[in-house]
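Student: Dropping a prediction and its sequence here:
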Amino acid sequence: MDLPVMPPVRPMLAKVVHDVPRGPGLVYEPKWDGFRCVVFRDGAELELGSRNDRPLTRYFPEVVELLAAGLPPRCVVDGEVVVVTPDGLSFDLLQLRLHPAASRVRKLAAETPAAFVAFDLLALGDRDLTGVPFGERRRLLEDVLGDVAGLHLTPATTDPDVAGDWFTRFEGAGFDGVVAKRTDLPYEQDRRVMWKVKHERTADCVVAGFRTHKDGEGVGSLVLGLYDDGGELRSVGVASSFTAARRRELLDELAPYRVDALDGHPWAEWAGVEEGTPGAQSRWNPAKTLSWEPLRPELVAEVRYEHLQAGRFRHTGRLVRFRPDRDPVSCTYAQLEEVPPAELAAIFGGVS
């Protein structure tokens, strides 16, 4: 492979803001919920690079095929690998694709094929485009992207009101939010020079356990649960990102709830291998077991989260505060705001 921009490429990043930015010279795009992927193509050679330098090529053979059919012979394209279902984007199905067995990868590629959404062009032919303004890179990408099923150009608009509509209307389809870029922006690797507006809400959850921090000191994350309509406590995710001092404080604060924690605990029988349980293996690192320490499910935490997918928080939550005034039994899914799914195809209407 011999391209003007060679792997690895550290993708350009965005910093979080709370409102859709407004001003001249801005372009807005939906924020896709998938695997960030930089594609390198030099003739018959095609490589899918990830944000963490882990090659994705072997896990998505169907994406390699559609890119070979729809990209120029020599190019570098930044985008997102996604799995689209009738209910929207599915990050869970996407994660299942990271499997060591080639036979399993082929089976899943046929059953739940992934798609690719392109949103930037870093090189074309012998030309390095990373120093070219984004507005020109976008126009070139529109011109060279082939009409192939499963290969999409991300919608874009210069109208902040349209971006605000996308932010609200397409959340139910699994989108993370909206990204804003300057039209004069060069491609700056591994720098947060764009803006992203992400969905964020709070929920009161039962603290049913915790995981020790990887350094062995204090609480690394709180294991959270919500009661379903049948009165069963379901694992909904974790809250983390504590300072070293806060991790030690939490260990002391949780100590009373560790006493006789397994007596009558609703998750006492979990063996640590069931999908979605606190003791399950990490999909990102199969050798790592996410072991946990049970707590009597009597403590309630208000947690900030982005959105729910398949009954669990899509991303790690953040602890806002403990709620001693709340009865744990009142922490149900009913408190969560439900966003109706939007038709995924509705946003592929071209550039506004």
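Tutor: Thanks, I have the structure now.

Student: hey, let's count contacts and neighbours off CA atoms from now on
Tutor: Will do.

Student: if I read this right, Ser50 contacts Cys37, doesn't it?
Tutor: Yes. Counting by Cα atoms under 8 Å, Ser50 does reach Cys37; the two are 4.8 Å apart.

Student: between the two, who's got more neighbours?
Tutor: More crowded of Ser50 and Cys37, by other Cα atoms under 10 Å: Cys37, with 28 against 22.

Student: so is the more buried one in a helix, a strand, or just coil?
Tutor: strand (DSSP: H, G, I helix; E, B strand; the rest coil).

Student: Overlap of the contact sets of Ser50 and Cys37?
Tutor: Contact criterion Cα atoms under 8 Å, 6 or more residues apart in numbering; residues shared by Ser50 and Cys37: Leu56.

Student: quick one: Trp166 and Lys31 touch, right?
Tutor: No. Trp166 is beyond contact range of Lys31, at 9.7 Å (criterion: Cα under 8 Å).

Student: and for the two, which residues touch both?
Tutor: Counting by Cα under 8 Å, 6+ apart, the contacts common to Trp166 and Lys31 are Gly177, Val178.

Student: take a look at this one as well, against the first:
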Amino acid sequence: MKLPVMPPVAPMLAKSVPAIPAGASYEPKWDGFRSLIFRDGDDIEFGSRNEKPMTRYFPELVAAVKAELPQRCVLDGEIVIATDAGLDFEALQQRIHPAASRVTMLAEKTPASFIAFDLLALGDEDYTGRPFAQRRAALERALAGVNAPIHLTPTTVDVDVAQRWFVELEGAGLDGVIAKPLDGTYQPDKRVMFKIKHVRTADCVLAGFRWHKTSTEANPLVGSLLLGLYNAEQRLQHVGVVGAFTAARRAELVAELEPLTLGDEEDHPWGEWANAEAHRGQRLPGNVSRWNATKDLSFVPLRPERVLEVKYEHMEGTRFRHLAHFVRWRDDRTPDSCTYEQLEQPITYSLDDIVSGLGS
């Protein structure tokens, strides 16, 4: 491989802002695996945000790159799995598997798509030093007539359209809007773009905690708090965790939570998976560490009597898509009032209405 921009390259990043800024180019924020495609003829590599190659996991996209992209190019984009119900991030996570036979099977069962949104190189030309407006125009020319599963993300310079996307596209599994300065160059690993994401609050039941990785018997520290919501059958479902605390606060929580610990004879709604061994070979609620089979997934169960308010971005199925953030204790709320009914439901939206041929 011999390209003007060679792998590995860390992709350009975005910093969070509370509102959509004026005077930029706007595009949907796709929820998948960020990836840079490097193509030099039949030599193809899919890079990742941590600069490790992902090529072997997506053979169907390698074939699509050979069929659809220019012979020599470097593109920035997102690998997604699209369904009739929107983007499926959990299915995408399952694609990262060490067994070649499973990779082949999943490539057929849950094929991925690539959404292109920036151009780093084309032919012998390095585009990283050019303003985004020029990169986007060249990308549109390079991908004119491209077919699925390769797609070009839509863009607009109309802030009203961007605001409508922000509201409507969440129902298809997208998680906000990206704003790119029109005169901005491509700067790897620099937060020079802007991301506007949904932030909501929910009142959740505190059902347990995990010890911090640095916790010791002499210096116990709480790592994360486990959150629950009651479903329509009044079953307490695990919805996520909060864990961004200072070391001092982690130590304080040990004493605060001690009165809620269960006695030997008391039952817990999640008793069947409180022990780490229960997670071996199966996917139970709260199993958030499929990437590290050696991680201790056990937790300290607490009586589900206390309520806390958290900030979250959006839901993926019955759980928070990303780590939630602690806001405050809600001692004025009863645990049984913490149900899924309080959560805001986004407008249902078809992926095919965003990018033609995606999700259909």
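Tutor: That came through fine. Remember, it's a predicted structure, so these values are computed and weren't measured experimentally.

Student: Which helix runs longest in structure 1?
Tutor: Ordering each helix of structure 1 by length in residues (DSSP state H) puts helix 244-258 first.

Student: quick one: that helix aligns where in structure 2?
Tutor: Following TM-score structural alignment, the aligned partner range for helix 244-258 of structure 1 in structure 2 is 247-261.

Student: Buried residues in that stretch, which are they?
Tutor: For stretch 247-261 of structure 2, burial by neighbour count (16 or more other Cα atoms under 10 Å) applies to Arg250, Ala251, Leu253, Val254, Leu257, Leu260.

Student: And for the closest residue to the second one other than its chain neighbours, the neighbour number?
Tutor: Sequence neighbours aside, Leu221 is the residue nearest to Ala251 of structure 2 in space, at 4.9 Å (criterion: Cα to Cα, 6 or more residues apart in numbering). Leu221 of structure 2 is flanked by 23 other residues according to other Cα under 10 Å.

Student: contacting residues around the aligned partner of Leu221 of structure 2 in structure 1?
Tutor: Counting by TM-score structural alignment, Leu221 of structure 2 lines up with Gly218 in structure 1. By Cα under 8 Å, 6+ apart, the residues touching Gly218 of structure 1 are Thr212, Ala244, Arg247, Arg248, Glu249, Leu250, Leu251.

Student: how near is Gly218 of structure 1 to Gly164 of structure 1?
Tutor: Gly218 of structure 1 sits at a distance of 41 Å from Gly164 of structure 1 (criterion: Cα to Cα, to the nearest Å).

Student: Also Pro8 of structure 1?
Tutor: Using Cα to Cα, we find Pro8 of structure 1 at a distance of 34 Å from Gly164 of structure 1.

Student: more neighbours, the two?
Tutor: Neighbour count, other Cα under 10 Å: between Pro8 of structure 1 and Gly164, Gly164 has more, with 18 against 15.

Student: hang on, the more buried one packs against Val20?
Tutor: Yes. With contact defined as Cα under 8 Å, Gly164 of structure 1 counts as touching Val20 (6.7 Å).

Student: joint contacts of these two?
Tutor: Contacts common to Gly164 of structure 1 and Val20, judged by Cα under 8 Å, 6+ apart, are Val178.

Student: still on that earlier bit, how distant is the longest helix of structure 1 from the center of its chain?
Tutor: 29 Å (Cα atoms, centre = their mean, to the nearest Å).

Student: Likewise for stretch 280-293 of structure 1?
Tutor: 18 Å.

Student: Same question for stretch 322-339 of structure 2.
Tutor: On Cα atoms, centre = their mean, the centre of stretch 322-339 of structure 2 falls 23 Å from that of its chain.

Student: and that stretch, which residues are buried?
Tutor: Across stretch 322-339 of structure 2, burial judged by 16+ other Cα under 10 Å covers Ala324, His325, Phe326, Arg333, Pro335, Cys338, Thr339.

Student: That one aligns to what range in structure 1?
Tutor: Counting by TM-score structural alignment, stretch 322-339 of structure 2 corresponds to residues 315-332.

Student: can you list contacts of the matching stretch?
Tutor: Contacts for stretch 315-332 of structure 1 (Cα under 8 Å, 6+ apart): 204-206, 226-229, 237-241, 297-307.

Student: Can you select the buried ones among the residues you listed for me in ChimeraX?
Tutor: In ChimeraX, this line selects whichever of these come out buried by 16+ other Cα under 10 Å:
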select :204,205,206,226,227,237,238,239,240,297,299,300,301,302,303,304,305,306,307
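
Student: In strands, which of the contacts of stretch 315-332 of structure 1 fall?
Tutor: If you go by DSSP state E, those have 204-206, 226-227, 237-239, 297-305 in strands.

Student: show me where the stretch 251-360 of structure 2 has strands.
Tutor: 300-312, 315-316, 319-320, 325-329 (DSSP state E, counting those that start in this stretch).

Student: what's the counterpart of Glu269 of structure 1 in structure 2?
Tutor: Correspondence of Glu269 of structure 1 to structure 2, assessed by TM-score structural alignment: Glu272.
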